[in-house]
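K.L.:
Starting from these lines, generate the structure:
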Amino acid sequence: MRADKYKKRKKKRTWLKAVGIILLLLLIGGGVFAYNIYHSMRAAVDTMHKPVKSKNSRAGELNFGKEQPFSVLLLGVDQRKGDVGRSDTMIVMTVNPNKESVEMLSIPRDTRVEIVGRGTQDKINAAYAYGGVKMSMDTVQNFLDIPIDYYIKVNMEGFSEIVDALGGVTVNNNLDFSYGGYHFPKGQIDLNGKKAINYVRMRKQDPRGDFGREERQRAVIQGIIDKGASFSSLTHFSDVFQALGKNIETNLSFDDMVSIQKNYRNARKNIEKFQLQGQGQMINKIYYFVVPESERQKAHDRLKTHLEL
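P.N.:
Here you go, the predicted structure:
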C-alpha cells in the first residue's frame, strides 16, 4: 500500500519538469530583443540573481566561452508565508553543447540520502528546509557524485503569476471536469493563472490518472510558449519579466545567460528525461524512497559522461 501511495503522489508536482524546460529555453534560447525589452530583462535577471557558496566539486573553473558542459539543479519550492518550505521537486539538468543535448534527472522528494551539513540520513527534500539552496546543492552533489554548478529555484505559486503576466493562455481540453472551484468544459478554453494551476493539479477525476495530468501540463506549457512567441506578448514583456524576477532565484548572472545563449543554444535540440529507480520502504516508522547503489551509480555514470568529466 505504501508503494502504491508513493506512485500516486510521486508526480504531484511533475509539471515543474515542464517549467524546467521553459527556464532552460529562457537561458539558451535565441531571439533579438529591442532596447527596452533588453533592459527590462536585465533588471529582472539582476533581481533573480542570488549567489550561493556551495561546495562545488568541479576541478578548475567553468568557462562558458570554451563551451564546457555544465549542470543546473532545479528546485521547485512550495513557499508559504512564515514557512521555509521544502523542495518538493528536484531536477538535475546537464547541458552539453558538443552533443547538442540536455539530460534531466528527476529525484523523488522522499529519496533517502545523507543530508550534507547535518550528517544524518533523511528525505532529500529536507535539505532545503534545513539549509536552503546551499544544503540542497551540497546534498545532491554528494549523492550523485557530480559537480552541481548552478541552481534555479522556482516558487510554485509564481507559475500562476507568469501565466497572468502573459494575459492568460489557451488550451484544447479533452475532459470535462471541475476542480478547485473552477469548471473546465471540453474544447478550447482560456485560462488565467489560478485556473491554469488548478487545471494541471487535478488527477483523481481523470481516468488516465497522472498520464492525463501530464498531458494537461504539456498543454499549458505549450500555451505559454505560443503566447510568449506571439507578437501580442511583447505588450506584456514588462509584466512577464517582473513575474520571473519575483518568483525565480538563480546564481546565474545576466552575463552568464548571455554566454549560454551564445554558445549553448543548440543544446535544446535533444532533451532526455529520466528518473531514479527504487522502492518505497518504512524505516523507523517513516516512509522513504530507497535507491539501490546500482541505480545511483547508473545515474552518476550517465550524468558524468554527459558532463564529459
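K.L.:
from here on, contacts and neighbour counts on C-alpha atoms
P.N.:
Noted.
K.L.:
Let me know the secondary structure of T94.
P.N.:
Following DSSP: H, G, I helix; E, B strand; the rest coil, T94 is assigned to strand.
K.L.:
next one: Q121
P.N.:
Assigned by three-state DSSP, the conformation of Q121 is strand.
K.L.:
surely Q242 meets R42?
P.N.:
No. With contact defined as Cα atoms under 8 Å, Q242 does not reach R42; the gap is 10.8 Å.
K.L.:
More neighbours: the two, which one.
P.N.:
Q242 (21 against 17; other Cα atoms under 10 Å).
K.L.:
what's near enough to touch the more buried one?
P.N.:
A44 (Cα atoms under 8 Å, 6 or more residues apart in numbering).
K.L.:
Check the burial of M93 by counting its neighbours.
P.N.:
M93 has 26 nearby residues by other Cα under 10 Å.
K.L.:
That one: what's its closest spatial neighbour, skipping adjacent residues?
P.N.:
M104 (4.5 Å; Cα to Cα, 6 or more residues apart in numbering).
K.L.:
next up, for comparison:
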Amino acid sequence: MITPSITYHEFQGGNDALRNPRSASERERTKRACILTLLTLLVPGGAQIAVGSRGLGRIALAVTVGCWFTALLGLAMYFTMRSVLLGALTQPFVMWAGSILLAGLAIGWFILWLDTLRLIRIGQLPKGFKPILAVVTVALMVLTSGGLAYAGHILNEGRQALAGIFSDGAAMAAEEGRYNFLLIGADAGEGRQGLRPDSIHVVSVNQSSAETIIFSIPRNFQNARFSEDSPMREVYPNGYNCGNECIINFLYTEVHNSYSHLYPEAEDPGVEAMMDAASGTLDLRMHGYVMVDMDGFAELIDAMGGITVESEGWVPYRGRHPETNQWGDRWFEPGTLELDGDDALSFARSRTFSHDYARIQRQQCVQQAMIGQFSPQTLLTRFTELMAAGENLVDTNLPQSQLGSLLDLAAKAQEHEPQRLTLGAPDFGRSGELFSTYPDFDQIHTRVDELIAREGQGDDDNGADDAAEEQPQPDPAPDAESDEAAEAPGTATEPPGPTPEHSDEAVAGDEPDAEPSAEPGEATQPDGSPLTELYLIDAQQRGEIGVLEEAASGNGDCSPAG
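P.N.:
Below is the predicted model:
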C-alpha cells in the first residue's frame, strides 16, 4: 500500500481554507475570495499579511496606517488650526508633492489588487463566480487606484490654476485689524473704448471676528478723492473733479491711456488708481483687489452650480420668449429664483424701468448669495470647474502665500450677516439730491466709522438700516441720479453738457435709465388678476411704461436664499 507523503506546512494548514484553499469547498473558496477582496479595499496590505507576500503586506500596511494618521491629523487641524492647514495645502510645493504622493499611492494600490488576484487563485473558484469577481475587482480598481490618480491630476491642475490666478508676493498685513479688498466687475463690451468697471464694491473684513462690511460705490460717482500717497493727486489734487468725464467709471481707462507712467511698477495701473480712489473716498487703506470680467462672473456661478435668491419685484432682462423662443424682452418673476451664470448676470445688471440703486442692491444680493452658498462641499465636488472659471479673473494681486488664511477668513465670514452701505440714495439722501455728484466726504467717513464701531452688536443688523431711517427715502420723482453725470454739473470746470460718448448710457453699455415709479405695491392687471410675464411682455410691446415701472419698482429688494 502506498501512503502519500504530507509536508509539515500542509499538516499545519490543511484545514485552514484561508491559507490553503486547495482542500476547501467551493463555498469556502468563494468566501475566502470575498474576504481578501474586502481586506485590500478597506485595509490595503491586509490580504498580503493574512495569506502571503508578507513583506509587501507590511510595507502596504505601514503606508495605510500613515495615510489614516495623516487624514485624522488633517481633520483635527481643520477644527483647531484651519488657517494653518489651508495655508499649507494651498502652497505650490505642497500641492505638487501631494499630486506626486497621490499618483504613487494609486500605483501601489493597483499593485496590491493584482497581487490579491494572484492570492485568490481565481482559477480554483466556481465558474459562475469568476466573472462576478473579475467585474467587482476591476470596478474597485477604478474606484480606488483610479480615484487616487484622478485626485492627483486635479490637485496638479489646481496648483497650475492658482499660480495663474494669484500673485507670488508677500503676505499682506491688516490695517487697524481689518482687510479691505476692492471688488470690480468690469466689462469691455461692444461699443466701448477699453475696459470699464460697471460694479465697484469694497469688502472690509474684521481680521479677528470675520464680520464684513460691503461698501458700494455707484459707477457714476464724481469727485472721488485719492489717498494721500496716490500719484494721481498730482493730476487731481482736489479729487477726480473734471466734470462729466470724471465719473469713477472712467478712471480705469483714463489712467491706462494717459497716466500709466505714474504707476511704473504696477502690472495694472488702472486698477491701482481705482484702489487709490476707493481708499481716499472711504478713508480705508486697500489691501488688494479682484477684478472679474462679466463672462468670468457668469462662468464662476455656473461652476458653483448656480445661486438662489429671493426677489421682491419683477426684473426685466433680454432672453428668449417663453412661448415663441424668439429673442427679446423677458422678466424674472418675484419669489425664489434659481439662477445660472447668464441669468445671474442679467439679474444683477438690469436697470431698465428701475434705477442704479436698485441695481446696486441686486449686485450686493448676488455677491452675498455666492459667498453664502459657497462651501467646502462645493469646492470638493466642483474643483475643476471652479479652477477653470477662476482663470477668467481679469486680475488680482492677492498673494497665494496668504490664500489659506484668506479662505479661513471667508469661511468664518459666512457666519455673519454683512453690513452694507451705498454711497448714494437711499443711504445718503434722496436720489434727486445727487449725493453721488456732490458727495460729502465727512458724512461718508462718519458713516464708515459708525459701521466699523457697530461690529459685534448683532448679526441681524445690516448696518445701513438705522442710518437709512434717518435719511429721507427715495422719492417717486424721476431718478435724476442715475443720469446725473449727464444732467448735473459736477464742478465749476465741467463742460456745459455731456457729449454722447460720455453719457451714462455709453458708460453702462445697456439701456438708458427709466424714471423709477412710486414705492412698490401690489401691481395687478386691469382686471385685477396677478401680473404675469406674458402680460408684461405684451405691455412692453404696447409701450405702457407706467405699468412696467410699477412692476419693477420693488426689484431692488433682494436677499440670498438657501
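K.L.:
picking up where we left off before, map the residue nearest to M93 of structure 1 onto structure 2.
P.N.:
When structure 2 is aligned by TM-score structural alignment, M104 of structure 1 is paired with I214.
K.L.:
Look at L403 of structure 2 and say how many residues are nearby.
P.N.:
So L403 of structure 2, with other Cα under 10 Å, has 21 neighbours.
K.L.:
Do I have it right that it meets G87?
P.N.:
Yes. Between L403 of structure 2 and G87 there is a contact under Cα under 8 Å: 6.4 Å.
K.L.:
how deep is the aligned residue in structure 1 for F181 of structure 2 tucked in, by neighbour count?
P.N.:
Aligned counterpart of F181 of structure 2 in structure 1: V72 (TM-score structural alignment). V72 of structure 1 is flanked by 22 other residues according to other Cα under 10 Å.
K.L.:
part of a strand, is V72 of structure 1?
P.N.:
Yes. The assignment for V72 of structure 1 by three-state DSSP puts it in a strand.
K.L.:
Surely G132 of structure 1 is within a strand?
P.N.:
No. The assignment for G132 of structure 1 (three-state DSSP) gives helix, which keeps it out of a strand.
K.L.:
could you pull out the helices for the stretch 51-200 of structure 1?
P.N.:
Assigned by DSSP state H, counting those that start in this stretch, the stretch 51-200 of structure 1 shows helices spanning 126-144, 158-165, 193-201.
K.L.:
The shortest one maps to which residues in structure 2?
P.N.:
Residues 296-303 of structure 2 are matched to helix 158-165 of structure 1 when aligned by TM-score structural alignment.
K.L.:
mean per-residue distance, the matching stretch to structure 1?
P.N.:
By mean Cα distance after the TM-score superposition for structure 1, the fitted stretch 296-303 of structure 2 averages 2.3 Å away from its aligned residues in structure 1.
K.L.:
Can you pull out the residues in contact with that stretch?
P.N.:
Taking Cα under 8 Å, 6+ apart as the rule, stretch 296-303 of structure 2 contacts 185, 307, 340-342, 344-345, 370, 382, 385-386, 389-390, 392-393.
K.L.:
quick one, what contacts the residue nearest to A267 of structure 1 when sequence neighbours are not counted?
P.N.:
Nearest non-adjacent residue to A267 of structure 1, counting by Cα to Cα, 6+ apart: E100, 3.9 Å away. Residues near E100 of structure 1 by Cα under 8 Å, 6+ apart: 264, 266-270.
K.L.:
go on, G87 of structure 2?
P.N.:
For G87 of structure 2, the contacting residues are 401-405, by Cα under 8 Å, 6+ apart.
K.L.:
what does D301 of structure 1 align to in structure 2?
P.N.:
Under TM-score structural alignment, D301 of structure 1 pairs with D449 in structure 2.
K.L.:
I'd like to check which residues are in contact with that match.
P.N.:
Residues counted as contacts of D449 of structure 2 (Cα under 8 Å, 6+ apart): none.
K.L.:
Point me to the helix or strand that includes it.
P.N.:
helix 441-454 (DSSP states H and E).
K.L.:
which element follows that helix toward the C-terminus?
P.N.:
helix 465-470.
K.L.:
So what's the residue count around R9 of structure 1?
P.N.:
Other residues close to R9 of structure 1 by other Cα under 10 Å number 12.
K.L.:
So what does it match up with in structure 2?
P.N.:
Checking with TM-score structural alignment, R9 of structure 1 has no match.
K.L.:
From A267 of structure 1, how far out is R9 of structure 1?
P.N.:
31 Å (Cα to Cα, to the nearest Å).
K.L.:
what do you get for P69 of structure 1?
P.N.:
10 Å.
K.L.:
Overlap in contacts, those two.
P.N.:
Joint contacts of P69 of structure 1 and A267 (Cα under 8 Å, 6+ apart) are 95-98.
K.L.:
Which pair of these spans the longest distance?
P.N.:
V95 and N98 (9.2 Å; Cα to Cα).
K.L.:
Mind listing the shared neighbours of these two?
P.N.:
69, 267.
K.L.:
Have a look at the two and say which one is more surrounded.
P.N.:
V95 (27 against 15).
K.L.:
What's that one aligned with over in structure 2?
P.N.:
Using TM-score structural alignment, V95 of structure 1 sits opposite V205 in structure 2.
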